[in-house]
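J.: Compute the structure for the input listed below.
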Amino acid sequence: MNRIEIKQMIWITLFVVMVGCSAKLKEHSKVDQPKYPLEEALVRLSNSFTIEPDSLGFPRCLEPNGEIRGVPSKDWTSGFYPGSLWLAYGVSKDAKYKELAQKWLVFSEKEKWNDRTHDMGFKINCSFGNAYKFDKKDAYKDVIIQSAKTLLTRYNETVGSLRSWDHGSWEFPVIIDNMMNLELLFLATELSGDSIYYEVALQHALTTLKNHFRKDLSSYHVVNYDTITGKVIAKETHQGFSDESSWARGQAWGLYGFTLCYRETGNVLFKKQAEKIAKFIMSNPQMPKDKIPYWDYNAPDIPNAPRDASAAAITASALYELQNYSKDGIAYTTFADAIISSLSSEKYIIEQNSKHPFILNHSTGNMPKNDEVDVPISYADYYYLEALIRKENINNNTKDKL
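T.: Model prediction:
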């Protein structure tokens, strides 16, 4: 065997060894890679099975001292925990989630008569809406329709919007959050055949589109209207840093709300608005590298300001839906993937053996009141689960209205 042949044999041997090592590394990597984030989230949600359903104990947040803050069904957040259980059932088909969710619904059904709040969508659509999606009971359908009827009592034709709050000194306040309650109205028309719910939702969205946004595409939190003329009295904030600042969760509510309005109406104005809001969020110079925003994009103490994982989760879920409708779908999916990657990391996801029902840490509820700052909050978990399910649907090329 000459020198050339010997060199060839050496290279062939090295190649075989390298291929073998590469195959072993791939196999090892496949075995050691962490569980899919959705599985991890469900493990943490299962910790809640130690909590006995209670009419005054809907899990809202985790207090700094480690205690669970429980709230009655009238609280705007009461629908998120049962809603998370229904989402878990829908994706896993594990009856334990369904059975526990049903126990909580017993305590929240009476909210279908509560006309003192605009938060009917949060309370009823997230809970009973998902219940009906995964378990087609007429009783759930009836609750949805009656809740929509009750919500319509807050509509003012002159203003062209649903009234948000009854507290405070505002004449007729409308908050950007109210866009999230429109999905309940669209669903009520679908279930009842009565177009009135659709018509009110459509007009509310158009009014919000006209009056809630600045030239830079960011949103005001509160717009106060004159009920006699329908004109705007003032544009303010209640949970943001200032009237002219961009409260992070408010931007997320707008993105999600206009995306769902496009889905339900096909009105291209709503898709364009959702795309504009997405641009504001994705290109914001104050967005941290991990894509989890500060509680307000104009917070004075950035980069030391508290983050808001809930705003990030809502944004990710909305972007996963918006990518279905837009030419910029790849960019939206990529940004949402980055959010989910961060939220699923050790920095944000709760320790697996924690004895409470929460999944994510580092959300900010109401910074101006120094309430629920940098803690786990139920609605962050709900939209994180929804985002994970939507991502799985994208991966599996499954079209789902979720």
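J.: going forward, measure contacts between C-alpha atoms and count neighbours the same way
T.: Will do.
J.: before we move on, which element is the spatially closest residue to L209 that is not a sequence neighbour in?
T.: Spatial nearest neighbour of L209, excluding adjacent residues (CA to CA, 6 or more residues apart in numbering): Q273 at 7.6 Å. Secondary structure from DSSP states H and E places Q273 in helix 268-282.
J.: What separation is there between V159 and I4?
T.: Relative to I4, V159 is positioned 88 Å away (CA to CA, to the nearest Å).
J.: what are the ranges of the strands in the chain?
T.: Taking DSSP state E as the criterion, the chain carries its strands at 58-62, 68-71, 155-156, 161-162, 173-175, 222-225, 232-236, 363-366, 371-375.
J.: Please give the structure of this sequence too, so both can be compared:
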Amino acid sequence: MLQIPNRFLSLLAVGMGLILIPSCDFMDKSAKTNQSVAEKKENLIFQESLGFNLEEQFQFCEEQLKKSAAGHTDYNTHPRLIESGDTHWEMPKNDVLVWTVGFYPGILWQMYDITHKEYWKEEALKRTLPLEPYKYNKEHHDIGFMMYCSYGQAYRLTGKKEYRDVLIQSAKSLITRFNPKVGTIKSWSNELHPQWKEHITIIDNMLNLELLFWASKETGDPVYRDIAVKHAETTMANHFRDDFSCYHVVEYDENTGAVRNKNTSQGYADESVWARGQAWAVYGYSMVYRETGDPKFLDFAKKVSERYIAGLPEDYIPYWDFSLTGKKGESRDASAAAIAASGLIELSSLVKTTELQKRYRAAADAILNSLASPAYSAKNVNDAFLLHSTGAKPQGNEIDVALIYADYYYLEALRRRKSLSEKS
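T.: The predicted model follows:
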């Protein structure tokens, strides 16, 4: 059974922006133990509230971007991470195998969208156009991250046909990795990940489906949408435990579609709950429901989101693996928090009841309040937006660092939150 974190039962945290007031039933320990999650939710009153000024946070992000843009003049590289104690981004070479190349241009496009300043459009183009050759990438599933975060933003904001053409070719490349016998897009190559012998799918792949939904709408060809839906359905069936936490990696028999193994590569253990993986699920299934309108995906988005919320510590920023929550010396993952916040804001706009709208918006606000606080903000520390992300701790990489995709989804979450405020 999912457990609502203890702080939800007694929290009056106006400063954090989330007010949760329990009924008297929660004062009874036995009642608390026996109540179902659904009953608990009925007894909670939510009030969403940001503890910071959105416009001031956009200004902060713009000032940080000015610093990083000045230092990023080799457009065949991209900002990836800032080690703890360092000031500036490490900038590895762009490469077909590097999944993070699209995030920095995507951040610049978002800043152009926020400010309408031609300067940011020009800076975004300088970093976007060198990625065009990757539209033919068939080596892995990350072409969605690489091209939709960059060229997708470019096309959304300019409407230029040449950017549309790049995206359509990217979608064509992505669907070559779909195995109809399995029902998913193959994520990783076995050459790079030899511990798995056959068809590998990771939970991260859910976000690449957005490129396919877009391609179907643009071209009128249902094949992209059909593959995206089938992938989401197969992942829903095989990637999740009974409590709606997810595995990172599922290996399938490439000829029969049978599940061979369920593993977790970037989390603590195969049966632990890797925080960023759960955040990908929150974001991914909310997006799939938005694109399909199929209620089964909305129901599933709510379930994986409840599992994510249930695992959060006191400050709403997860440990890199939920199974290590509270363990001394374990690092947090602000990137998971930013992804989940963006997904929860979208989910709040999709659910049907006012109660759930408030619930998910309040959860997102609590996360954003922490991310904007001095504990996680990179203000006066380095050139990023956020501190304290964890990329791949079991592999010894990117531990307690600034990560470019944390910044991308943080800025997206802020933009989505502003849009909600303007609609309400």
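J.: TM-score for the pair, please.
T.: Scored against TM-score structural alignment, normalised by the length of structure 1, the superposed chains reach a TM-score of 0.87; 363 aligned residues with a CA RMSD of 1.7 Å.
J.: mean shift of the helix holding Q273 of structure 1 relative to structure 2?
T.: When structure 2 is superposed, helix 268-282 of structure 1 averages 0.8 Å from its matched positions, counting by mean CA distance after the TM-score superposition for structure 1.
J.: what stretch of structure 2 does that helix fall on?
T.: Aligned by TM-score structural alignment, helix 268-282 of structure 1 corresponds to residues 295-309 of structure 2.
J.: which residues touch the matching stretch?
T.: Defining contact as CA atoms under 8 Å, 6 or more residues apart in numbering, one finds that stretch 295-309 of structure 2 is touched by 2, 4, 236, 243-245, 275, 278-279, 281-282, 285-286, 288-289, 344, 347, 350-351, 363.
J.: neighbours around I317 of structure 2, how many?
T.: 26 (other CA atoms under 10 Å).
J.: And it? What does it align with in structure 1?
T.: Match for I317 of structure 2 (TM-score structural alignment): I292.
J.: show me where structure 1 has helices.
T.: 3-32, 37-46, 80-92, 95-108, 120, 130-134, 138-152, 182-192, 196-211, 248-265, 268-282, 309-322, 329-343, 378-395 (DSSP state H).
J.: Reformat the ones you listed as a markdown table; add mean neighbour count and distance to P300 of structure 1.
T.: Below are the helices of structure 1 laid out as a markdown table (neighbours: other CA atoms under 10 Å; distance: least, CA to CA, whole Å):
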| stretch | mean neighbour count | distance to P300 of structure 1 |
| --- | --- | --- |
| helix 3-32 | 11 | 42 |
| helix 37-46 | 19 | 33 |
| helix 80-92 | 25 | 31 |
| helix 95-108 | 18 | 39 |
| helix 120 | 29 | 34 |
| helix 130-134 | 20 | 39 |
| helix 138-152 | 20 | 37 |
| helix 182-192 | 21 | 33 |
| helix 196-211 | 19 | 26 |
| helix 248-265 | 24 | 14 |
| helix 268-282 | 19 | 18 |
| helix 309-322 | 29 | 18 |
| helix 329-343 | 19 | 23 |
| helix 378-395 | 23 | 24 |
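J.: for the ones you listed, which one sits closest to E171 of structure 1?
T.: Nearest to E171 of structure 1 among these is helix 196-211; the distance by CA to CA comes to 16.0 Å.
J.: what's the mean distance for the closest one versus structure 2?
T.: Looks like 0.5 Å for helix 196-211 of structure 1 (mean CA distance after the TM-score superposition for structure 1).
J.: so where is that helix in structure 2?
T.: On structure 2, the counterpart of helix 196-211 of structure 1 by TM-score structural alignment is residues 223-238.
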